[in-house]
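S.K.: The sequence and its predicted three-dimensional model are supplied below.
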Amino acid sequence: MASPLDHLGGEEALRRLVNRFYDLVETDAQGAQIMRLHFRGHGLAHVREEQVNFLSGFLGGRRYYEEKHGTMDVRLMHNHVPIRAEDAEDWLALMDRALVDCGHSGPHVERIRAAFRRVAMILVNR
């Protein structure tokens, strides 16, 4: 059975999606707070790679993030970051734009969007 990652077009398509998302984070006003939050950690170059690693496993592909860090616990990963509902909504809006910009559509993308929304709202801690 094909995974959500397969439906996106595999790891290269995922890498393009993540890079488009972070290009938007870096250039769109809606990404300003996300940028500030990332600079509390390791910065965007680091997070681009780790996001690909995490989303690969999250979307049913190889679990690179877990292989490297021993966990896929998103709450643990973001525990040190003060995340407001507005931050989660900004993240979701920019990821939605990245999905559109990369030409992704259809029922599999709607399921991915719903999964992203569930996780983003779980991470709200402020």
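M.R.: In hand now; what should we look at? As the structure is a prediction and not an experimental result, all values here were calculated from the model. Numbering: from 1, shown residues only.
S.K.: CA atoms for contacts and neighbours, from now on please.
M.R.: Fine.
S.K.: Pull the residues that contact stretch 113-124.
M.R.: Here stretch 113-124 makes contact (C-alpha atoms under 8 Å, 6 or more residues apart in numbering) with Val74, Arg75, His78, Pro82, Ile83, Arg84, Ala85, Ala88, Glu89, Trp91, Leu92, Asp96.
S.K.: count of neighbours near the nearest residue to the last one once chain neighbours are set aside?
M.R.: I take that to be Asp96. Excluding the flanking residues, the one nearest Asp96 by C-alpha to C-alpha, 6 or more residues apart in numbering is Arg113, at 7.4 Å. Residues lying near Arg113 (other C-alpha atoms under 10 Å) number 15.
S.K.: alright, now check it against this:
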Amino acid sequence: MTDAAPMSFYDEVGGHEVFERLVHLFYQGVATDPVLTPMYPADDMDGAERRLTMFLAQYWGGPNTYSQERGHPRLRMRHQAFHVNPDARDRWLGHMRDAMDELQLPPLHDATLWDYLQRAAHSLVNTFEPTPASTTPTSTTKEPS
């Protein structure tokens, strides 16, 4: 009998490289999206990629770098300054789905990660007001992660 700890989801899917690739592919889509792009400071897109990669890695059992550098994730608080309506949520999920499809994770891993991402995205909706006609950022902070 072995006392080895079970593998984390993070390790099962391939570790840091997989989350880094997922987030990079995701942000390629975000960079072309007129609703989402204004939520990300153009001069800190790399920082946004790094933060989301750290967050997802930590959430799924990887290094706790996110908490060491940024404290508790507080996702709702960190996203409150942004106009996250169902349209923004659906666009975010669309780009994430495209990125996940490129990864081609095994079906159970894909379903597990997708379930979490959908729940997280739905939880961050903070308004039902339509997307503003202007593409001006609703905040100047360097979020979301």
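M.R.: Structure received. No experiment lies behind these values; they were computed from the predicted model shown.
S.K.: before we move on, the earlier item: ok, and the most crowded of the contacts of stretch 113-124 of the first structure?
M.R.: In terms of neighbours by other C-alpha under 10 Å, the contacts of stretch 113-124 of the first structure top out with Trp91 at 22 neighbours.
S.K.: three-state assignment of His42 of the first structure?
M.R.: With DSSP: H, G, I helix; E, B strand; the rest coil as the basis, His42 of the first structure sits in coil.
S.K.: that older thread, mind giving me a markdown table with the contacts of stretch 113-124 of the first structure and columns for secondary structure and distance to Cys102 of the first structure?
M.R.: Shown next, in a markdown table, are the contacts of stretch 113-124 of the first structure (DSSP: H, G, I helix; E, B strand; the rest coil; distance: C-alpha to C-alpha, whole Å):
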| residue | secondary structure | distance to Cys102 of the first structure |
| --- | --- | --- |
| Val74 | helix | 25 |
| Arg75 | helix | 28 |
| His78 | helix | 26 |
| Pro82 | coil | 29 |
| Ile83 | coil | 27 |
| Arg84 | coil | 27 |
| Ala85 | helix | 26 |
| Ala88 | helix | 21 |
| Glu89 | helix | 20 |
| Trp91 | helix | 16 |
| Leu92 | helix | 15 |
| Asp96 | helix | 10 |
